[in-house]
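[1] I'd like to go over a predicted model; first the sequence, then the structure.
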Amino acid sequence: RPVSPSVAAVSRRKKRKMGMYSLVPKKKNKVLKQRTVLEMFQRMSQSPPNPQVRDRTTRFTLKEWCFLAVSGSVESTDTDMVQELPLCSCRMEMPKSREILTLADRKCMATESIDSQLSRCQSAVLKHEMMRPSNSVQLLVLCEDHRTGMVKHQCCPGCGFFCRAGVFMECQPEVNISHRFHRACASVLKGQSFCPHCGEEVSKTKEVTIAKADTTSTVPLTHGSCVPTTSEGKADTTTGGYVIKETLESVLLALDAEKPKKLRFHPKQLYISAKQGELQKVLLMLVDGIDPNFNMESQNKRTPLHVAAEAGHQEVCHMLVQAGANLDMCDEDQRTPLMEACENNHLDTVRYLLRAGAIVSHKDVEGSTCLHLAGHFGHFGIVQHLLSTGLVDINCQDDGGWTAMIWATEYKHVDQVKLLLSKGADINIRDKEENICLHWAAFSGCVEIAEILLGAKCDLNTVNIHGDSPMHIASRESRLDCVNLFLSRGADISLKNKEGETPMECCSQNSKVWTALQASKKQREANSNQTGPVEKLLNRDIARGYEKVPIPCVNAVDSEPCPDNYKYVPESCVTSPMNIDKNITHLQYCVCKDDCSSASCMCGQLSLRCWYDKESRLLPEFCNEEPPLIFECNHACSCWRTCKNRVVQNGLRIRLQLFRTQMMGWGVKTLQDIPQGTFVCEYVGEIISDTEADVRENDSYLFSLDSKVGDMYCVDARFYGNISRFINHHCEPNLFPCRVFTSHQDLRFPHIAFFACKNISAGDELGFDYGDHFWDVKGKLFRCQCGSSKCKHSATAIAQRQADSTPGDQQPSALPDTSSSTPSSPS
């Protein structure tokens, strides 16, 4: 006759001791309350979300549930055939599995239940043998802490979650043994509930509340809502997650109803099904254990995630990511799935991949990023979304030197050009052949974009490596509208390229373009007697390509040639041993993992704080009169090269021009607007000692490093220097110097960086205050010609001061020429 459950439980405890269970299955022995695949999915989808965790943390959970659910459905039998309650296997170990170890990424697979919230352990795994609390739970590799918890029966056999904090059921079959489980996970037999660990009646267990423990090594698991599939390239306006949830539920329901047998799929089939968007087949193959990162040798080594993203199958992408697909896996062309989605204008898929953690700055074999690809094909929505993330460099150049702005200009994407320009894109960045956006607008013949670029103060007469101006290119390509636009803006039609050709000689004779140029030429010749000197381009780049932006030299005043009595160098140099301490072990460094914006950044603390904002400009509260030392992050720091505390080391980025002034020889003007606090350039030259400076005959280019430690040193830009050697004095300066340390922290040798102390408009001459000491010495030789109403060193100001005191000898009033023969600059 049948034995009551309680008697059966007592009998089993006598026959079996904890951890000594037989591995031989009894006839038709099965878990009583087997959940279906759909129930598993519903429980997962109803878990309370944690908005503070990124979506990529969900990639582990769904696959675990799928393995659990499908395996359960295959083994499911009628509950009325059960002969006894299943006991736990908390103290059993199974041999290690390479597949599960790879899936776990050698990290603990334990999921903890803490106050009804689920969190995933991130600790490293030392022992690779697998454990699980019952046969209904997937095998797990665990860290030492959770292996101990498993042996102590702290893992619920029903759901597989570790009962670490909150309200649980606990039974104590012996004084030193306690079993934890959830009330809902108790085993049920004929209407009675039992402990899933040992079979004890639930009525003999007690409800316990366990205080919250330290969870710093865990990451909360969220089942964040997925964006439903809408028309690609359009904004998502539907309720987040509903469509995809419905689709996945229908697939899981079908799987549960069919109860598929163990099928064998070829890995290639996963690639094909992912490409065709066959979600159910993809799920079956992932459950069957096919590697989601399988790459097709015959298809450029692309993975299923590549083709799913390319086709915009967001649900398939989600399943692949959940199963462990590498978001940033590259094919033979170094393309990632995100790049495929961007190129093919699948906005929802792009959104999903970015939320899942895909890297947006990756470059392919041609140096193109996601922004380049979207800009190339004119996918406005993709470009807009990428820029909104704040993770892309809008001025990033590919291997040809082209930016997203250049691609959009060449392919006439007008709206995209307007968007990029509004977001701060630089329209004067040069490609490998030194073309700027206006060259490409002329090449494509898009007069609307050309007009936008000229309105943004794009240089009309700039030339490329072949000496061609935009007018040369528009003439050669017979772009009449662009030619007329350039003529109306005063383009130089007499400019010759390296082949000695003017724009008129680049087009077909008697063509419409030739006629327009010929008419303009005759009109300008007729007016030539009424105009002043014409600005002449003496050198298209005095830096010879050593700077990120070219620095042209022009003269519209006299016949003075481009200065050549010095060597242009992009950074300071030495001609004798200086013993600068560049030992990396002597550097103080930060260990930041963010963008160095926190107060804990060591480099920021050395500078009192990080003085740069997210636009790489000095903060408004920075003291210009007595600037503190700035210590930028260096190569010993743990932060990324793109952190916000790296500005001066990025070099010259502002478009400058060397030009001939009316009164002060050579000067420097800006070709673009410069906001206050922007780094402009560094004072570069030959580093020498004070002793050496005292014996040098020409001291016009000396800049004291003013070190408070040890010997004194100077930077002399007389023989070696950059564009800063031509910056003139101004009594109302728009620049100020600041001492900055980048690759070393030897206090004797700071970098002298010039920052804008006010907003500077395009076309303004740059200047800084040379200091009273300079004028105490040089004031005996010449007077200041800055022209400021507040000038302190002009002849008028000196005469006024002399009139207010004892009259002195008449001082010279002429300012020496700062041409190549007699340079003048700060000391």
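    Nice, thanks for sending it over.
[2] going forward, measure contacts and count neighbours with C-alpha atoms only.
    OK.
[3] what about W65, how many residues close to it?
    20 (other Cα atoms under 10 Å).
[4] my guess is it meets M40, correct?
    Yes: assessed by Cα atoms under 8 Å, W65 is found in contact with M40 at 6.4 Å.
[5] which strands and helices sit next to the longest helix anywhere in the chain?
    Longest helix in the chain by number of residues (criterion: DSSP state H): helix 242-258. Applying 3 or more Cα pairs under 8 Å, 6 or more residues apart in numbering; DSSP states H and E, one finds that helix 242-258 contacts helix 37-45, helix 61-75, helix 279-287.
[6] next one for the comparison:
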Amino acid sequence: MPYVEYTRYDEPSKSPTETAQQIEEMRRQRAVAKKSTALSQPPPQPPNVVPVENILSRVVHYKPKNAVRPLRMVPHECGPQCRRSDVLPLKDLRTYNPLTKPLLSGWERQLIRYKANKIVMYRAPCGRRLRDMPELHRYLRLTGSDMAVDLFDFSPTTHCLAEFVLNNCIIGKKDLSHGKEMVPVPCVNYYDSSLPEFCSYNTERTPTAGVPLNLDPDFLCGCDCEDDCEDKSKCSCWKMTLEGARTIGMEGDVGYVYRRLPEPLPSGIYECNSRCKCRNTCLNRVAQHPLQLKLQVFKTDRRGWGIRALNDVPKGAFLCVYAGNLLTDATANLDGLNEGDEYLAELDYIEVVEAMKEDYEEDVPEALKENDQKTGSNESSEEEEESSEEEETKTKSSKDEDDEFRPSYVDVPLTFNKHLRTREKRKKEKQDNANVEIKKEKEKEIEKEVEKEEKKEIKKDADNENGDEDCITISDDEEVREPSRFSVQAGMDSKQLVSKHRSVRSYFGKDEACYIMDAKVQGNIGRYLNHSCCPNVFVQNVFVDTHDPRFPWVAFFASTHIRAGVELTWNYNYDVGSVPGKVLYCYCGANNCRGRLL
């Protein structure tokens, strides 16, 4: 007979930790997802992707070997005897970083920490310490040194001996300028084996057919300064720069500050030229000097070729100019359609300055002229009622009204609204009537006398306004506009208005337009500067070999301190949508990137 035998089975006892884990696992197994207020776990961080530039390059801080140190300071009067003769001449150091040239010529740069601050001082070869640019410039003049002040920098953030070094690359070229620059311009590519497209390297601009560039020095204004043009009030070249700055409302110390430009000057800078008697170390000779900084052309991943600084660049330092072929506007448009417009730069100095001048007005567009002429016919019903009331008032007191200015030779009479003036007079009359009823007889007599005097003054003002041919007051319900001048010519049509302001460019010819600098076929290192929505370089118009406002030099300056290895970029200032059917995206990578260039 079958039977069931019960046996006792004791499960192994679980530890409290295992029991708690089992309960927690059962709690997590839910049939319905529920929201939780618990803090979310941060996502796993992606592995740091090191750019190619950081893998193949580094910044090295050199230390000059066997450098001549300054002498021990002994009280003396500084003069030409303080110059050292046991150092290399400055011309033999042209391939070095400009900031290292003094350190190789017997100078010493000291970084002093004082109360949590850093101060830079220079020790001259004779042992004297110099604390700032004025002292340095005074010392260089006393000793007759051939060094300029832009070879020194008193900013503690600048590392004069730092240099960007590239470990290896796929292909490179030692000098793109082929010896035309004082400093070699190397070119590297670590993405592929391509080199920049062919370009005839030239450091000067070349005028083409139809460009009237006059470089005759007899048309220049020169100075006879002997103090390196330090006194701006006595230098004739500095005066031209200061007078131009006043036209746009800029006063004070503008332009170069010890051969550095801290901020752009839209009105332009007039440098000393071949007619000036000042030395080569003049404080007003900057952009005319050849390339001194060590720059490198390199291949970028998405933006073609670019330029980087191999050494630290102080703020306001001069970088290079933009050279190429000077073209007329018509030629540039034709070449741009056939060969591309990526290297075209417009010389619009005149238009930029005129737009910034105080009280400058552009010519009124034709659309606005038509709207102004249609103002009288498009008035509202309220304005018509007010005009009828004005006519009634005009019949009662014709002496208080101003006659309308209606030239007999204009086909359609110009309609001027005077609602605002009449309304003010009506309000004044009502107030006077109310005061007459309230006040006493004596006050009435006084008020009548006052009213008579006011009417006489109003009549005189009206007569003066009618007699003034250069000023017409136009009033309506919304705004009061007073044209500064209205010139009338014989046979002038009613739709033609003569503007008071005339562009300077129109004085050079009827069909004169902006000239274009094209660096596609011929140019210098400036053609490789890329665009950025957050640039570290700004452009400045400079006049050197001509004072013709149509042909300024296009010079580039550092807008901030640039460390070694950083790419140099400037803002192209393209108008998005200005070229129909052409879209150009921006890959600068800045936080404020617009996304598009065109």
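    Okay, I see it. Quick caveat: nothing in here was measured; it's all calculated off a predicted structure.
[7] report the TM-score for the pair.
    Once superposed, chain against chain, the TM-score is 0.47 (TM-score structural alignment, normalised by the length of structure 2); 324 aligned residues with a Cα RMSD of 4.2 Å.
[8] circling back to that earlier point, could the helices and strands packed on helix 242-258 of structure 1 be laid out in JSON lines, adding distance to C506 of structure 1?
    Listed next are those as JSON lines, based on distance: least, Cα to Cα, whole Å:
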{"stretch": "helix 37-45", "distance to C506 of structure 1": "67"}
{"stretch": "helix 61-75", "distance to C506 of structure 1": "65"}
{"stretch": "helix 279-287", "distance to C506 of structure 1": "58"}
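[9] could you identify which of these is most buried?
    Of all these, helix 279-287 carries the top mean neighbour count, a mean of 22, counting by mean count of other Cα atoms under 10 Å.
[10] and that helix, what other elements does it pack with?
    Helix 279-287 of structure 1 sits against helix 61-75, helix 242-258, helix 267-276, helix 314-322, with contacts defined as 3+ Cα pairs under 8 Å, 6+ apart.
[11] could you give me the buried positions within the third one?
    Just to be clear, that refers to helix 267-276 of structure 1. For helix 267-276 of structure 1, the neighbour count (16 or more other Cα atoms under 10 Å) marks 267, 270-275 as buried.
[12] got CSV for those, with distance to V668 of structure 1 too?
    Listed next are the buried residues of helix 267-276 of structure 1 as CSV, based on distance: Cα to Cα, whole Å:
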residue, distance to V668 of structure 1
P267, 64
L270, 62
Y271, 59
I272, 61
S273, 62
A274, 59
K275, 57
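[13] quick check: the farthest pair among those?
    The span of the buried residues of helix 267-276 of structure 1, defined through Cα to Cα, is set by P267 and K275 at 13.1 Å.
[14] in which helix or strand does V219 of structure 1 reside?
    Assessed by DSSP states H and E, V219 of structure 1 sits inside strand 218-220.
[15] that strand packs against which elements?
    Judged by 3+ Cα pairs under 8 Å, 6+ apart, strand 218-220 of structure 1 is in contact with strand 117-121.
[16] quick one: buried residues of whichever helix or strand comes after the strand it packs on?
    Using DSSP H and E, the helix or strand that follows strand 117-121 of structure 1 in sequence is helix 144-151. Residues of helix 144-151 of structure 1 classed as buried: 146-147, 149-151 (neighbour count, 16+ other Cα under 10 Å).
[17] tilt between the next helix or strand after helix 144-151 of structure 1 and helix 144-151?
    The first helix or strand that comes after helix 144-151 of structure 1 along the chain, using DSSP H and E, is strand 162-174. Counting by axes from the mean of the first three to the mean of the last three Cα atoms, to 10 degrees, strand 162-174 of structure 1 lies at 40 degrees to helix 144-151.
[18] quick check: angle from strand 162-174 of structure 1 to strand 117-121?
    Going by the same axes, to 10 degrees, strand 162-174 of structure 1 makes 100 degrees with strand 117-121.
[19] helix or strand right after strand 162-174 of structure 1?
    strand 177-181.
[20] which strands or helices does that following strand pack on?
    Using 3+ Cα pairs under 8 Å, 6+ apart: strand 177-181 of structure 1 touches strand 162-174.
[21] in the strand it packs on, which residues are buried?
    By neighbour count with 16+ other Cα under 10 Å, strand 162-174 of structure 1 contains the buried residues 162-171.
[22] export those as a markdown table, with columns for distance to V777 of structure 1.
    Formatted as a markdown table, the buried residues of strand 162-174 of structure 1 follow (distance: Cα to Cα, whole Å):
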| residue | distance to V777 of structure 1 |
| --- | --- |
| F162 | 80 |
| C163 | 81 |
| R164 | 78 |
| A165 | 77 |
| G166 | 80 |
| V167 | 83 |
| F168 | 86 |
| M169 | 89 |
| E170 | 90 |
| C171 | 93 |
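[23] now the terminal residues of stretch 306-326 of structure 2, how far apart.
    Separation of the first and last residues of stretch 306-326 of structure 2 by Cα to Cα, to the nearest Å is 23 Å.
[24] any idea how many residues pack against A345 of structure 2?
    Look at A345 of structure 2: counted by other Cα under 10 Å, it has 20 neighbours.
[25] which residue packs closest to it, ignoring adjacent ones?
    Nearest non-adjacent residue to A345 of structure 2, counting by Cα to Cα, 6 or more residues apart in numbering: M517, 5.0 Å away.
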